[in-house]
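Asker: only geometry, no sequence info:
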């Protein structure tokens, strides 16, 4: 960047605006590498508001419109006028990497602080303080890191020249991808000196979200929009050709992918709804000659980087991804997006399909909905903001501690699972009821009220979005017009390019041999169950004397499940079996055959000597029938059946590991006549969710003399 200079004095406002625009377009041309590039009118309006008027602005424009050009051009102009560095709050590492590369083209030095470059933080902070950095990109999570919040953020806020909130719909809990960490931005906004411009950008905000975000940007504190410039444009994407294709089974959908992905233009993304589906679909495609890689939130960060790079440079045909590959991934020539299963809202769907066709004339977008989609939606809806009782329990635990509690220590006092607990704490932190500090969390003592009405309204809004997604699949009207109306685009009109408009004749043929092969792959049962090796921390607070590593002599061996509840193949059968409305029953015949097939494939080399059955309060008939049937099938004796303690009450599975272990640690007994000493045992139960019941039962068997214990269940998961 050139050294800051004073803004020239101009005799006329119009001349000044004209000169500023000319300067802005010179920066734009460096940014995009096109000597003839010109700003869109709304781009210029936003830049002028930020640079000349030092205003706050919200830009809602489609993916690929050029929102990042607004803040990079504005940064260059502000820095040339002596302003401090721009701070960009950006949600994903992929977005950060792309933005840093774009900034360099405009002569803007950009650096990032995120979870993957901790070793660079000290140098980055020194460069920021020295004025050598033009743009600092930070993740929303970093805003509430105690060290960053207390030591870096105050001086940074005092010297910031421009604050940018990217993917700003995340600020609003009405947004389809609300993130509690984004709420911390409100505190940052309040700490900015007067006259510091602020820009928020998103491609996916309907009118309600737009109003909510704009109100939070307001500097007046009166929730008025008078001081916020809102620029909202058409959400048309002229390159996208959309279609919905209903196929009769999972096997048909997989076969369609194998048959037709190679013919789709360029490289692209296949979105799936679950982590297990990503691995299964990518594996199936690779086995049938399609270069595919799985990409999920559980993928190792280095592997994610490599996968993104491979897709960008067309070294693979497709990434099979969950929503972890979403905001910010930038490949302008991405040729297609296929969804194997529908997202839960048209707004989320629009965002994901927006990855395609940003820099090419035509891209193909196909939705292959599945019968299991609504089950997945219900699952994710069930893990929203906790009920008031759980929240109060957490607040009471922190208050009683009188100091700092780590998240694991708090888990021992509150039954919520880790992800829900951390999400709740982040919301309470933003609301001022708790504070994140080094080592954990503290209560602030400030009054806090549970806004049950708002949480219920948000839940109802999610249900409306789910119904709208089903309506999208069923509509006979224009697909893109439907999505644009869902985002309250006033210019929504038929696109002329989708399957319903007659502009996209998506191939519907499926090779029957490929269907049979996919069916064979899907119906091949068997999922490994890894044994627990460490007791959860904090068990002493729950009165359970288990701590540290599980002794090898008390540990289970590897087990097997017939299927995960999220699997594309057998998942549907086990979900139906364990549905709340399904009665206790004998093992269904298809699952009997699947269980036998798993044993045939897995248990031959285990040297099993007998079967032990778990006890079940909810499905005793199913567990007994499964254990007895496996005993008969293998010819192994049924050595014992665990029994419930007489005072054993109902348990909850939707709790965290410490509380689940506390529920089952002393729940059942091995009969004294169990003949397990020196034997290798097949431990049979109906399902596992957390693995702690199997771990406790295996410990009892090992302590009773069993040489090895190998768990076996029908289902793994909720």
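Answerer: Yes, it's here. Just so we're clear, the structure is a prediction, and the values are computed from it rather than from any experiment.
Asker: Only C-alpha atoms from now on, for both contacts and neighbour counts.
Answerer: Noted.
Asker: so what does the lengthiest helix in the chain touch, helix or strand wise?
Answerer: Assignment by DSSP state H gives helix 452-474 as the longest helix of the chain. With contacts defined as 3 or more C-alpha pairs under 8 Å, 6 or more residues apart in numbering; DSSP states H and E, helix 452-474 has these neighbours: helix 346-353, helix 373-381, helix 479-486.
Asker: take a look at this one as well, against the first:
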């Protein structure tokens, strides 16, 4: 940097950098942008900026970073939540002459070179994901030097800090400790476009943390702008069925402006919708947490370059995706809060671009909200079990990996990962070199706080339902949910100006969509490996010569690929199956003979099944929850297919740990079933493929263990079939 530039007034320097950043010499700051830069660079403040998407928050921290570098400060450290966001920011920084790099799981081979550039003072900005703050190697080998040299700390998407926010991420809680350890005088910037007043207060309180104590949230510079977006034309279209919603898309997607995003609530819905729209001739791609990382990056580029009409995405495509000319956002199913909805639709209508935003809610939305809410909420039983296991191991000098911990606590892997993060950021456990350990710090389950969070979630869900029925301007409604009271009626939404979207459906396209949604048959992939640590739970889990079960399941003892009528999360048959598997009015399971429509659909699955050899017999896998449903399905399929009906497997005991993690589920199934004599006698004299029938498959361990028993008794193949598979 030249001495002339360094000695120029701060606003003049900032204006020059803005011109470089935007590539427009005539560019001027939006109201509040320079004030935020001044607070950081001139006064070394801690600042929280709440501004709508597209306002230019990244310009604030890039320009501030360069100005602080001119003054001799070290590089800026930016904590950013998503790979897509990091990639975009690194590219934007390079265009502005900012020397930036990112450290995350996608570029491990570049880390050594990045550390060398940092040591040589060759970087202005380093972006890291919040999960790095929970990585022992990063905390030990990177973080001390980064904290010592840091010239500016930026927390992007700062609403993730708060467990009151719609997108709370436990790893973000570690930022509180990072802020507290910063040297005096290092400015801190937190930015977000989606924060109501409760989240703002929580984030400001954490920003105020300082070495030796807390200065108080009043010490934080808060810049809050209007959140209403006059570039978005909002609407809600109520259609009775998933087929109708998909038929509307197939009919009208081509008339929507430019390219855009179609959001769904589940992975299955994203895949099904993408398949149906491709069948209708539209160039679309699915995008979810299941999509391979390289394929996700390619899909993002395809949308940015308008090579596809839309990405059909889950919330995995959210914060940080930047396409200035995104023309529309459609939701098939409503997010669980108006704040989350605002965040997703904020991808569109940036700058001078107008965009259409349409919500098509589904009757299954509430069930999906409840599933995700209960899956992510720690319970006293789970947290207590995890802490007890880690404390016991730590007292013996042991570190427990997640698979090892699974053999000691009956908690699903996804919930276990979340629990460990929560306990880690609250200081009760920590990741060591070889696994997890208890710290010995006192900790208690904060039931009142979790109850308050739960009630906040329920209020958010109700607000989303109210949004669908509101007689208030939809943009005003969303802004008020973010505690912005300045919004004025937009004049263009379907409440202000009447429906702007067509409601008619092309019968042929809708029928085709229905065929796609209502297709029968989902493959059930057979398990190929025993869960690690199984022998420590079940002593009788042995194979020949007393060797404990472990490693790969022998091919000659393995089930074949099975079939289910549908996933419970599917849009088509999934809706019908959720009715069957829903609890009754008193909360107890509904049970009874298989309904005729599900029986006919099951026969269609069997007719379409491309098995190498037709089964010779049917064996029922009894259900501990809906025995009549499972048994009647097995009997009906045997009769309709003219297959030998060998009856049901016999209980030795009901499987334990229903709903627990993989190793406990497997251990609970081992020893739970016995082959009836008639089955053994039949297979001994007439070996052949066996159709193994049950109502629902979740962990796949019951079908895996029983398949092994049938194969050892003489079945040449075991073909599992169920009405539903959970995922």
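Answerer: Looks like it arrived, so ask away. Worth saying up front: this structure is predicted, and the values here are computed from it rather than measured.
Asker: Just give the TM-score of the two.
Answerer: The TM-score (TM-score structural alignment, normalised by the length of the first structure) is 0.96; 706 aligned residues with a C-alpha RMSD of 1.5 Å.
Asker: closest to residue 663 of the first structure out of the helices and strands packed on helix 452-474 of the first structure?
Answerer: The closest of these to residue 663 of the first structure is helix 373-381. By C-alpha to C-alpha, the value is 22.7 Å.
Asker: Can you give me the stretch of the second structure that the closest one aligns onto?
Answerer: Helix 373-381 of the first structure falls opposite residues 365-373 of the second structure when the two are matched by TM-score structural alignment.
Asker: pretty sure residue 646 of the second structure contacts residue 631?
Answerer: No: using C-alpha atoms under 8 Å, residue 646 of the second structure is not in contact with residue 631, being 11.5 Å away.
Asker: what's the overlap in contacts for these two?
Answerer: Counting by C-alpha atoms under 8 Å, 6 or more residues apart in numbering, the shared contacts of residue 646 of the second structure and residue 631 are residue 620.
Asker: Just the endpoints, please. Distance across stretch 156-169 of the first structure?
Answerer: Length of stretch 156-169 of the first structure, first residue to last, C-alpha to C-alpha, to the nearest Å: 24 Å.
Asker: Remind me which helix or strand residue 575 of the first structure belongs to.
Answerer: Element membership of residue 575 of the first structure [criterion: DSSP states H and E] is helix 571-577.
Asker: Can you list the helices and strands that that helix packs against?
Answerer: If you count contacts as 3+ C-alpha pairs under 8 Å, 6+ apart, helix 571-577 of the first structure packs onto strand 559-564.
Asker: and the strand it packs on, how far from the second structure on average?
Answerer: Compared with the second structure after fitting, strand 559-564 of the first structure deviates on average by 0.4 Å (mean C-alpha distance after the TM-score superposition for the first structure).
Asker: Residues contacting the match of helix 373-381 of the first structure from elsewhere in the structure, which ones?
Answerer: Contacts of stretch 365-373 of the second structure with the rest of the structure, by C-alpha under 8 Å, 6+ apart, involve 265, 333-336.
Asker: Pull out the buried residues from those.
Answerer: For those, a burial check counting by 16 or more other C-alpha atoms under 10 Å picks out 265, 333-336.
Asker: Pick the one among the residues you listed closest to residue 608 of the second structure.
Answerer: residue 265 (28.7 Å).
Asker: Quick check, the closest one in contact with residue 333.
Answerer: Yes: proximity of residue 265 of the second structure to residue 333 meets the contact threshold set by C-alpha under 8 Å, at 6.2 Å.
Asker: from the middle of its chain, how far away would the match of helix 373-381 of the first structure be?
Answerer: Computed by C-alpha atoms, centre = their mean, to the nearest Å, the chain-centroid distance of stretch 365-373 of the second structure equals 13 Å.
Asker: Near the alignment partner in the second structure of residue 489 of the first structure, how many residues? Count them for me, please.
Answerer: In the second structure, residue 489 of the first structure lines up with residue 484, judged by TM-score structural alignment. Residues lying near residue 484 of the second structure (other C-alpha atoms under 10 Å) number 19.
Asker: what angle do the lengthiest strand in the first structure and strand 559-564 make?
Answerer: In the first structure, with assignment by DSSP state E, the single longest strand is strand 708-716. Orientation check (axes from the mean of the first three to the mean of the last three C-alpha atoms, to 10 degrees): strand 708-716 of the first structure against strand 559-564 gives 10 degrees.
Asker: in the second structure, what residues pair with strand 708-716 of the first structure?
Answerer: Strand 708-716 of the first structure maps onto residues 717-725 of the second structure, going by TM-score structural alignment.
Asker: compared with the first structure, how much does that stretch deviate?
Answerer: Mean deviation for stretch 717-725 of the second structure: 0.3 Å (mean C-alpha distance after the TM-score superposition for the first structure).
Asker: Report the buried residues of that stretch.
Answerer: Quick answer for stretch 717-725 of the second structure (16+ other C-alpha under 10 Å): 717-725.
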